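**Q** This is a predicted model, with the sequence first.
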Amino acid sequence: MDNHDWMYTGRRSQNQVTREWIQKTEDFLDKAFGVGAQAATEVWCPCSECANRNRKTRKVIEEHLCKFGFTPDYTRWVCHGEGHRIRDEALRPRLEEFDSDGGVPDMMDDFHQAHFGVRCTDKTEEQEPEETARAFYRMMESAKRPLHDKTNVSQLDAIGRLMGLKSMHNMSRDCFDSMLAVFGTLLPADHALPKNMYELVKLLKALKMLYEQIHTCDNGCILFRKEHAEAKYCPKCKSSRYVEVESSDGQKKQLGIPMKVLRYLPFISRLQRLFMSEESMKHMTWHKNGIRYNPDKMVHPSDGEAWQTFDGIYANKALEARNVRVAFATDGFNPFGMMAGPYTCWPIFVIPLNLPPGVLLQRQTIFLSLIIPGHPGKHMGVFMEPLIDELISAWDHGVLTYDRATKRNFTMHVWYHYSMHDFLVYGLFNAWCVHEKFPCLVCKAALQFIRLKSGGKFSSFDKPRQFLPLDHAFKRDIKNFTKGVIVTDPEPQKMIGAEVLAQIDGLVAKEDGVGFVGYGVQHMWTHKSGLERLPYFKHLALPHNIDVMHTEKNVAEALWATLMDTDKSKDNPKARADLARLCDRPHLEMRPPRAGKTWRRPRGDYVLEKKHRMVVVQWIKDLMFPDGFTANLKRGANPSTGRVLGMKSHDFHIWIEHLLPSMVRGFVPEHVWVVLVELSYFFR
């Protein structure tokens, strides 16, 4: 790095400057207004008064430098053409366990490009960043200086490494403060390392995201916010907001500990951050400007009918490529492990759908927005209130956001596009019971399932015939489906968004306040999800999606158990008893017991014989897979017992898509094998 000591040694006062200072100041200004400035008439003023916070012309900067001198410690001209040297000159030691720089060099490059990079090519005037972006850039500017004058590691880089160590080793605050104090004594006297955790957090304040802790009713009736913010008891079930203990006089006393806490992280500010980097900003417009190399294939949600239909209805908002569509995803899990107590929490993630396919589901672009304590059940709509409120505000009013590429502010509108989850969570999000006789969330009550007398569950057996053309031969088949039944019913009509919204608005609560009138007869609505509050809900053609991974895993697990005749096989005595009532397949019906024996279950031609199962398990044991192709499939194969244990979702994924056709070839009849191959190809 060049020696820039002349900036401070050559000027003692306004009237005492050396010839070297004058000459090198002129050279500095020539460089600042040279090629790197892209013919700009104003650059950041480096005087001690402006401190690189205001843009000035060359003449004004000359006057300011003569009057005030250079801003202190400005030895790396990152605001005037030396920003690219930050990463080239900073030689940092690395720790193998984690990325020691924490992405700070990339962040500094983005900061430099946002202020001093490529200028706008049009004639529009650049704008100052909006408040949140300005605070972010101001923090970055203050943290870009070196940790001390003998190193190239920036203050922010050093803080990032130390915070990484704190998180990795779970250090307490006192331990971290002590470590900072020791490091401070080992560094030169003019170092910029914060003295304690308080100063460090204060410096990083602009990087932090908003976070709210919202108290909830213990039964999930309400959130203690808005009109209930000061309430101490739930107005519906009268349960206490705080933990109650019995005092010495026998009276109950509330402590300051809430019964339940909903943790809410607003996601709009996270979306704004995506526009503060030029690379991610370009990604946020890919859905409209990205290149489709296979235009005949749907490679992105924007290629789907639901997206394009919505764009046609709300053309004004769809015209702005920077407006953001988001998806929700959730599922429950036990944060303490499977062997811990029976506790569950439900995180809700927000995914911006503007991003290209290769970036869409990366970890850094999936934002955690809600952490619901316990199973939400019928109160999912209550817990979703803050998220829905934020969506409504972002749709109606928009959010002022700074676009780093154009150097201008714009109003960003955000709206909900769909949700992704398994079938059971589908029912929670849609507020429709999927366990009873109307489980289809598209047709609603227009499609009624049958209840299996022996199995005790509702089944869609023989219902797909309704969706076939009226002249299809299967509709008149009385042998291979429900015996003696000819299907004459037309295809059920799918309910559109306006019809669903009208039905929800027409729900009448029961007198006892539990459920709605007509439940189980006319509808299966269990609660209101909150999504119906969205102004555009009735125009969402596909508001919910079933996750392919869960569907594939469930189908593959049931199919494996049936083929291999394990304890979890769907071909059990109860299924055979129901088959005898519904179908004309006497060769599969249960055989009466002989003397001293139990009922016999004839083997179906879709079940592998025992000797074939042993061959299959040995074949799996001998298979050679590429590294990382599958996890425990080979390891769990036990030829002596004819079982494959420990199969996970990825194992079932590999099995049904790649191994199934070869595994059963020659062991099942040709017509069964063809169906299995078509199923495998469908998932692939």
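**A** The structure has been received and is ready for your questions.
**Q** all contacts plus neighbour counts: C-alpha atoms, from now on.
**A** Will do.
**Q** For the stretch 401-550 of the chain, which segments count as strands?
**A** 408-412, 414-421, 450-451, 458-459, 544-546 (DSSP state E, counting those that start in this stretch).
**Q** I'd assumed M380 was in contact with S529.
**A** Yes. Using Cα atoms under 8 Å, S529 is in contact with M380, at 6.1 Å.
**Q** quick one, what contacts the nearest residue to G497 once chain neighbours are set aside?
**A** Counting by Cα to Cα, 6 or more residues apart in numbering, the nearest residue to G497 once its immediate chain neighbours are dropped is K538, at 4.0 Å. By Cα atoms under 8 Å, 6 or more residues apart in numbering, the residues touching K538 are I496, G497, A498, E499, V500, L501, E532.
**Q** what's the answer for R684, then?
**A** R684 touches E657, counting by Cα under 8 Å, 6+ apart.
**Q** so how far is L559 from it?
**A** 16 Å (Cα to Cα, to the nearest Å).
**Q** Repeat that for R85.
**A** According to Cα to Cα, R85 stands 59 Å off from L559.
**Q** got it, and H650?
**A** H650 is 15 Å from L559, where distance means Cα to Cα.
**Q** The two - which one has more neighbours?
**A** Taking neighbours as other Cα atoms under 10 Å, H650 and L559 compare with L559 leading, 19 against 16.
**Q** another one to put next to it:
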Amino acid sequence: MFTLRAAVMWTVNDFPAYAMVSGWSTKGYMACPVCKEDVTSGWHAGKVCYLGHRRWLPWDHEWREKDKEFDGNTERRLRPREWSGDEILEQLNRLDFAPFGKTVSRTRPSTHMNWTHKPMFFELPYWSKLKLRHNLDVMHVEKNVFDTLVGTILDIEGKTKDTIKARLDLERMGIRRGLWMNRDSDKARRDLAFFSMKPNDKKEFLKFVSSVKFPDGYVSNIARCVNVDGGKFTRLKSHDCHVFMQRLLPVGIRHLLPEDVVKPIMLLSRFFSQLTAKTLRKTDMFQLRHDIVQVLCKFEMIFPPAFFTSMMHVMVHLPEEALLAGPVNYRWMYPIE
């Protein structure tokens, strides 16, 4: 006879469930559960967006001094500091949370920031000592990033972040005059942006995707998800987006978009390819930590602020989690879903 003991290492869940198990709401101006109240967010095109990725650049980087290329301001701040488990526990112990129940008011005091409740995991004596308690699910992050990126470069109605509101937001900020609404005629119109494919190029790209053949069992039949005449994709699953992002996207866009747009997208594709590898090297993760900051900063110079959802932002934290916890294939939702 022996006593069997078990320990909870971490949790693996999608972003909404992350809020429930961590106690930190993943909505609003402080949606990032890693940056917490120090995240850079703002109201753009009718929603909260997350910018300010120059904070992760070296202090003397030239991009910190540029303003019109980014959000109209220079960047002097350092990256957000990381909270230790003991600091989080101390903060939670000082807060007074309302009891659970449908009749209880859900209005949180400003002192609570985005804390909604104290997680039960902190009853475990070792929980506050863990460096990684909750994993950002790479599967859902990659899927959402893919949807945002492809929807924008293909200018798919309902999925693109380059909307009329986004263009008006650029005018309000006084940046990127080339993307402002065209008011030459009686009515203002949104011209096709330089980072979106022209109709003929879009058809060529979709035909290329529908013509690609994969080995049996490698991926589902992506050709059935391509609507060439409609200029969009339908019924793409998470794994389809995973393969698309890493294998098809960098090849398909090379001669269809400007070089300044293609390079960061290819770097993003390589980022996910190396991050999701079965074997990780510390040197590679250090390089990915540098690369993803470069990608996000270049995206800030290309796409409107409305492009930067919470899923786009949390990519900056993925290499750090890989350094702490190892390969992603043990910490994502594919085996669960």
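**A** Good, I have the coordinates. Since the structure is predicted, the reported quantities are computational estimates derived from the model, not experimental observations.
**Q** mind checking what the residue nearest to G497 of the first structure lines up with in the second structure?
**A** In the second structure, the residue paired with K538 of the first structure is S128, using TM-score structural alignment.
**Q** Can you report how many residues lie near the aligned residue in the second structure for P626 of the first structure?
**A** Using TM-score structural alignment as the criterion, P626 of the first structure maps onto P215 of the second structure. The local packing of P215 of the second structure (other Cα under 10 Å) involves 7 other residues.
**Q** before we move on, what about G184 of the first structure?
**A** Around G184 of the first structure there are 18 residues (other Cα under 10 Å).
**Q** Which residue in the second structure aligns with it?
**A** G184 of the first structure maps onto nothing in the second structure, by TM-score structural alignment.
**Q** Does G184 of the first structure fall in a helix, a strand, or a coil region?
**A** Per DSSP: H, G, I helix; E, B strand; the rest coil, the local secondary structure of G184 of the first structure is helix.
**Q** could you measure it against I159 of the first structure, distance?
**A** G184 of the first structure is 13 Å from I159 of the first structure, by Cα to Cα.
**Q** repeat for R585 of the first structure
**A** For R585 of the first structure, the distance to I159 of the first structure - Cα to Cα - is 73 Å.
**Q** Of the two, which one has the most company?
**A** Set side by side, R585 of the first structure and I159 show more neighbours around I159, with 22 against 15, by other Cα under 10 Å.
**Q** pretty sure K528 of the first structure is touching G427, no?
**A** No. Under the criterion of Cα under 8 Å, K528 of the first structure makes no contact with G427, lying 11.3 Å away.
**Q** the more surrounded of these two?
**A** Applying other Cα under 10 Å to K528 of the first structure and G427 shows that G427 carries more neighbours, namely 24 against 21.
**Q** Which residue in the second structure aligns with the more buried one?
**A** By TM-score structural alignment, G427 of the first structure lines up with A19.
**Q** Grab the nearest non-local neighbour of that match.
**A** S25 (4.8 Å).
**Q** count of residues packed around the one you found?
**A** 23.
**Q** Please report the distance of it from F214 of the second structure.
**A** 40 Å.
**Q** before we move on, the earlier item: for my notes, confirm the match of P626 of the first structure occurs in a helix.
**A** No. The assignment for P215 of the second structure, made by three-state DSSP, is coil rather than a helix.
**Q** quick one: the longest helix along the second structure to chain centroid distance?
**A** Criterion DSSP state H: the longest helix present in the second structure is helix 282-302. Using Cα atoms, centre = their mean, to the nearest Å, the mean C-alpha position of helix 282-302 of the second structure is found 13 Å from that of the whole chain.
**Q** Counting by contacts, list what it packs against.
**A** helix 259-275, helix 318-325 (3 or more Cα pairs under 8 Å, 6 or more residues apart in numbering; DSSP states H and E).
**Q** report the angle between the axes of that helix and helix 318-325?
**A** Here the directions of helix 282-302 of the second structure and helix 318-325 differ by 160 degrees (axes from the mean of the first three to the mean of the last three Cα atoms, to 10 degrees).
**Q** residues in the first structure aligned with helix 282-302 of the second structure?
**A** Using TM-score structural alignment, helix 282-302 of the second structure lines up with nothing in the first structure.
**Q** so what's the closest residue to R533 of the first structure other than its chain neighbours up against?
**A** Distance criterion Cα to Cα, 6+ apart; nearest residue to R533 of the first structure, sequence neighbours excluded, is I388 at 7.7 Å. The neighbourhood of I388 of the first structure, defined by Cα under 8 Å, 6+ apart, consists of G530, L531, R533, L534.
**Q** Now distance to S640 of the first structure and neighbour count too, for those residues, in a markdown table please.
**A** Shown next, in a markdown table, are the contacts of I388 of the first structure (distance: Cα to Cα, whole Å; neighbours: other Cα atoms under 10 Å):
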| residue | distance to S640 of the first structure | neighbour count |
| --- | --- | --- |
| G530 | 54 | 20 |
| L531 | 54 | 22 |
| R533 | 59 | 16 |
| L534 | 58 | 16 |
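**Q** could the residues you listed be laid out in TSV, adding distance to K475 of the first structure?
**A** TSV is the format used below for the contacts of I388 of the first structure (distance: Cα to Cα, whole Å):
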residue	distance to K475 of the first structure
G530	40
L531	38
R533	41
L534	41
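**Q** Most widely separated two among these?
**A** G530 and L534 (7.9 Å; Cα to Cα).
**Q** Quick one: the helices in the stretch 151-300 of the second structure, in order.
**A** 164-173, 199-211, 238-243, 249-252, 259-275, 282-302 (DSSP state H, counting those that start in this stretch).
**Q** Can you check which part of the first structure the shortest one sits on?
**A** Aligned using TM-score structural alignment, helix 249-252 of the second structure spans residues 660-663 in the first structure.
**Q** so how much does that stretch differ from the second structure once superposed?
**A** Mean deviation of stretch 660-663 of the first structure relative to the second structure after superposition (mean Cα distance after the TM-score superposition for the first structure): 0.9 Å.
**Q** Other residues contacting that stretch?
**A** V616, W673, L676, V677, S680.
**Q** please redo it, this time with the cut-off set to 10 Å
**A** 556, 560, 612-613, 615-617, 619-620, 652, 654-656, 673-681 (Cα atoms under 10 Å, 6 or more residues apart in numbering).
**Q** Pull out the buried residues from those residues.
**A** 556, 560, 612-613, 616-617, 620, 652, 654-656, 673, 676-677, 679-680 (16 or more other Cα atoms under 10 Å).
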